[in-house]
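Novice: Sequence and predicted structure are below.
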Amino acid sequence: MLWPFGTTWRPVRQKRRDAIDLRWLTARSWTRRWYPQGVDLGVWHGRRTLAVSWFRQRLDGHHLASRVALVDLDRSRHLDVLLAVEEGGELQPAPIHAGGLAWFGDRLFVAATRDGIWEFDLARVRRIRGALARRLAGSTRCGPRVTALVAVRTRVHPVALRCSYIGRVFDTDGSPLPRVLIGEYRRDDSGRIGEFSLPEGDGGGFTEIERAAPGIPRMQGAVRWGERSFVSQSDLLRPGALWTGPLDGLKRSAVPLPVGCEDLALDLDAGYLWTLGEHPWKRVVRGIPLASLDL
């Protein structure tokens, strides 16, 4: 299937039991060059879509490129959008870890670790081809017929935190609020999570509302629904942990997260909490029923 701009949708295997498991049917299931990180939901060309961010690196750890895979949940298909920055009038691969996503309409906010939050405009996604497409994908593949979609960074938003991840905030009735949680991954328990209102206007920035230090090491993602927050915690090659409750009183859930768990996203319309695992051969994008969390 070619859609849009001649770009090919690729299949994703979807299994439904108590949870929804999406698994990649290509080398991205095991490659050590691309790693999945962030997750959120939005609407792409009128269709309910899951976004998963990836970063590409050489085996020595040198960063090469970043992208977002857009998954059509109804059709179990996905396509990729490369992330780029404009420098000196030319497009370059976005040097971003992309540890978390927050999707608001055409605005995609991506966690840039020590460089704040980067904003990309999904209304201006364009098609590129040939050498430029290969370069923005960090690829050396030959062939003039190579095509790709690209989203270009529009702004950099400084934030007084180590921006490891970003997640959305919803009101008690499930309405999305113009707020996000931005948090720090730390190996010890010093990581902090701040709640911020979204930037408004050309000169606006993230405005901090409150900040907490939950005392949990290796936090990978955070979202909030009403007074209840959800925080993911990785544990190397063991299943991750989910913590729920107010940020100053989180309790560990009995429901495990995937091995190498990363970001979190709430899908209140369908009743799921989404997360993903990053490790090769164990990669899964999982939708956990909110009903199983005893909310």
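Specialist: Received, thanks. Predicted, not measured: the structure shown is a model, and the values here were computed from it.
Novice: CA atoms for contacts and neighbours, from now on please.
Specialist: Will do.
Novice: Strands of the stretch 51-200 of the chain, start to end?
Specialist: All strands of the stretch 51-200 of the chain, identified by DSSP state E, counting those that start in this stretch, fall at 63-72, 77-87, 90-93, 101-104, 107-111, 117-121, 126-129, 147-157, 165-170, 176-183, 193-197.
Novice: With respect to burial, which of those scores highest?
Specialist: Highest mean neighbour count of the strands of the stretch 51-200 of the chain: strand 165-170, a mean of 28 (counted as mean count of other Cα atoms under 10 Å).
Novice: still on that earlier bit, now the strands of the stretch 51-200 of the chain as TSV including distance to residue 233?
Specialist: Below are those laid out as TSV (distance: least, Cα to Cα, whole Å):
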stretch	distance to residue 233
strand 63-72	22
strand 77-87	27
strand 90-93	29
strand 101-104	17
strand 107-111	17
strand 117-121	21
strand 126-129	36
strand 147-157	26
strand 165-170	12
strand 176-183	12
strand 193-197	13
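Novice: ok, and here's another one to check against it:
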Amino acid sequence: MRDIDACAFELALQRPISEGKALADRLLTRLQSESLGTPRSFNYVTDNLNRDGRSGLSSATNTRLSGLNPKGFRWNTGDDNVTYWYPQGITGSSDAQADGKVNGRRFVMNAWYHKTTARPTKGARLALADITDPSNIKYRLLLLVDPIEDSSGKPTYREAAYDSGNALHAGGIVWYGDYLFVADTSQGFRVYDLSRIFSPTKYDSDKVGIHGGESYAHGYRFAVPRIARYRWKSGSCKAKFSFLGLDRTSNPPALVNGGYDSSDHSKKLVVWPLDPATHLLEERGGTTRASNAAIIGQTRAQGAIRANGYYYVSSSSQDGSNGRLYKGRPGQSNTSVKWVYGAEDIYLQRDANRIWTGAEHPGRRDVVSIPLP
């Protein structure tokens, strides 16, 4: 791992944040005034978690991480085995709030993308899990949606997708305050607002948006709207946004993004300062410049965070089909520990000093943590 010049990496909002919030608010107003849906508080969602997770880890994961004090849970068997939704990004309440809790409870949140050749896709969804009591895991699925205007100029919404029409991969997520930052692979970040959640009127799995006097969210009871999109400024150096993590130990806190490659060790990690007052990227002159950047030095990187000056990188298939978790800082050699099969994005639960990942492969989707190495 080595430092590189960060001043050439620069992001800007696609449009002012006030416009994104205004469109989301117009959508909520329309839903409510025309009886097309109901705005919901985050507390309401957490009081209506409807799926039972399975406490503990699979025997394969316990064996793989023997000696590392692994802990965690598994999704219900349906979500563990489904082949057309794949978990990717991970975050939690310790990212959202400095004390590690939201409304006195601890949460882990996983992002899943719709893996399909069908068009349109169903985009990306969230699995919000209450881990306050490790023996009683409850969770709920929510759909990410992007507000738009219909042909008459009225607000509606669609699934979260790339401009190409493919489902948003959501390879990395960070929950900071009320906002959820989602990696937008070649472009930057998208920002979704957990204070503007709503419920549609109908639960048809094949429909999304407002149609014929009803609203839909692909069968999900809750939808989370986008309010902003950060994209590369013209002329900026470029890096991939395959994954996304948070550093709460720096001043100011910062987002860390990086790129996946199966054979190239020279993909970049880029660090973006956050504004603790607005919970958005720190802006100067209408743009955000990266504060640090580094060469990862590992292949198959799936996630990264930074804490106390060290980078932690989750890589898949480094020991045969199993992953490794690397620790390092620029100019020093990396150390590593065993990591899980299908390792993805990572999240640091700071109040417990444990690092989490959610494995992606069907039938092996443990959501697992170990003490920070």
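Specialist: Arrived safely, thanks for sending. Being a predicted model, the structure only gives us computed values, none of them experimental.
Novice: just checking, residue 12 of the first structure touches residue 77?
Specialist: Yes: at 5.4 Å, residue 12 of the first structure counts as touching residue 77 under the criterion of Cα atoms under 8 Å.
Novice: any idea how far residue 113 of the first structure is from residue 240 of the first structure?
Specialist: 21 Å (Cα to Cα, to the nearest Å).
Novice: What of residue 32 of the first structure?
Specialist: Counting by Cα to Cα, the gap from residue 32 of the first structure to residue 113 of the first structure is 20 Å.
Novice: Name the residue in those two with the higher neighbour count.
Specialist: residue 113 (22 against 15; other Cα atoms under 10 Å).
Novice: residue contacts, the residue mapped onto that one from the second structure?
Specialist: In the second structure, the residue matched to residue 113 of the first structure (TM-score structural alignment) is residue 185. Shown in contact with residue 185 of the second structure (Cα atoms under 8 Å, 6 or more residues apart in numbering): 169, 171, 240-242.
Novice: 7 Å instead, please
Specialist: Contacts were defined as Cα atoms under 7 Å, 6 or more residues apart in numbering; by that measure residue 185 of the second structure touches 240-242.
Novice: Show me the contact partners of stretch 193-213 of the first structure.
Specialist: Contacts for stretch 193-213 of the first structure (Cα under 7 Å, 6+ apart): 157, 178-184, 190-192, 247-248.
Novice: Can I get those residues in CSV including distance to residue 43 of the first structure?
Specialist: Shown next, in CSV, are those (distance: Cα to Cα, whole Å):
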residue, distance to residue 43 of the first structure
157, 23
178, 17
179, 18
180, 18
181, 21
182, 22
183, 25
184, 28
190, 35
191, 32
192, 30
247, 29
248, 33
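Novice: for those, which one is nearest residue 133 of the first structure?
Specialist: residue 157 (26.5 Å; Cα to Cα).
Novice: if I look at that closest one, how far off is residue 86 of the first structure?
Specialist: Separation of residue 157 of the first structure from residue 86 of the first structure (Cα to Cα): 16 Å.
Novice: before we move on, what about residue 224 of the first structure?
Specialist: Residue 224 of the first structure sits 33 Å away from residue 86 of the first structure, going by Cα to Cα.
Novice: so what's the nearest residue to residue 250 of the first structure once chain neighbours are set aside up against?
Specialist: With Cα to Cα, 6 or more residues apart in numbering as the measure, residue 244 is the residue that lies nearest to residue 250 of the first structure, at 5.1 Å, once sequence neighbours are left out. By Cα under 7 Å, 6+ apart, residue 244 of the first structure lies in contact with 228-231, 250-253.
Novice: one step back: so the match of residue 113 of the first structure versus residue 345 of the second structure, what's the distance?
Specialist: Remark: distance between residue 185 of the second structure and residue 345 of the second structure (Cα to Cα) = 13 Å.
Novice: what ranges do the helices span in the first structure?
Specialist: Counting by DSSP state H, the first structure has helices at residues 130-136.
Novice: and the gap between the spatially most central residue of it and residue 99 of the first structure?
Specialist: Nearest to the mean C-alpha position of the first structure, counting by Cα atoms, centre = their mean, stands residue 38 at 2.0 Å. With distances taken as Cα to Cα, residue 38 of the first structure is found 5 Å from residue 99 of the first structure.
Novice: what's the closest of the contacts of residue 244 of the first structure to residue 283 of the first structure?
Specialist: Using Cα to Cα, residue 231 comes nearest to residue 283 of the first structure of the contacts of residue 244 of the first structure, at 19.4 Å.
Novice: The closest one maps to what in the second structure?
Specialist: Per TM-score structural alignment, residue 231 of the first structure is aligned with residue 313.
Novice: Apart from its chain neighbours, what residue comes closest to its match?
Specialist: Closest residue to residue 313 of the second structure apart from its sequence neighbours, by Cα to Cα, 6+ apart: residue 304 at 4.4 Å.
Novice: counterpart of that neighbour in the first structure?
Specialist: Using TM-score structural alignment, the equivalent of residue 304 of the second structure in the first structure is residue 222.
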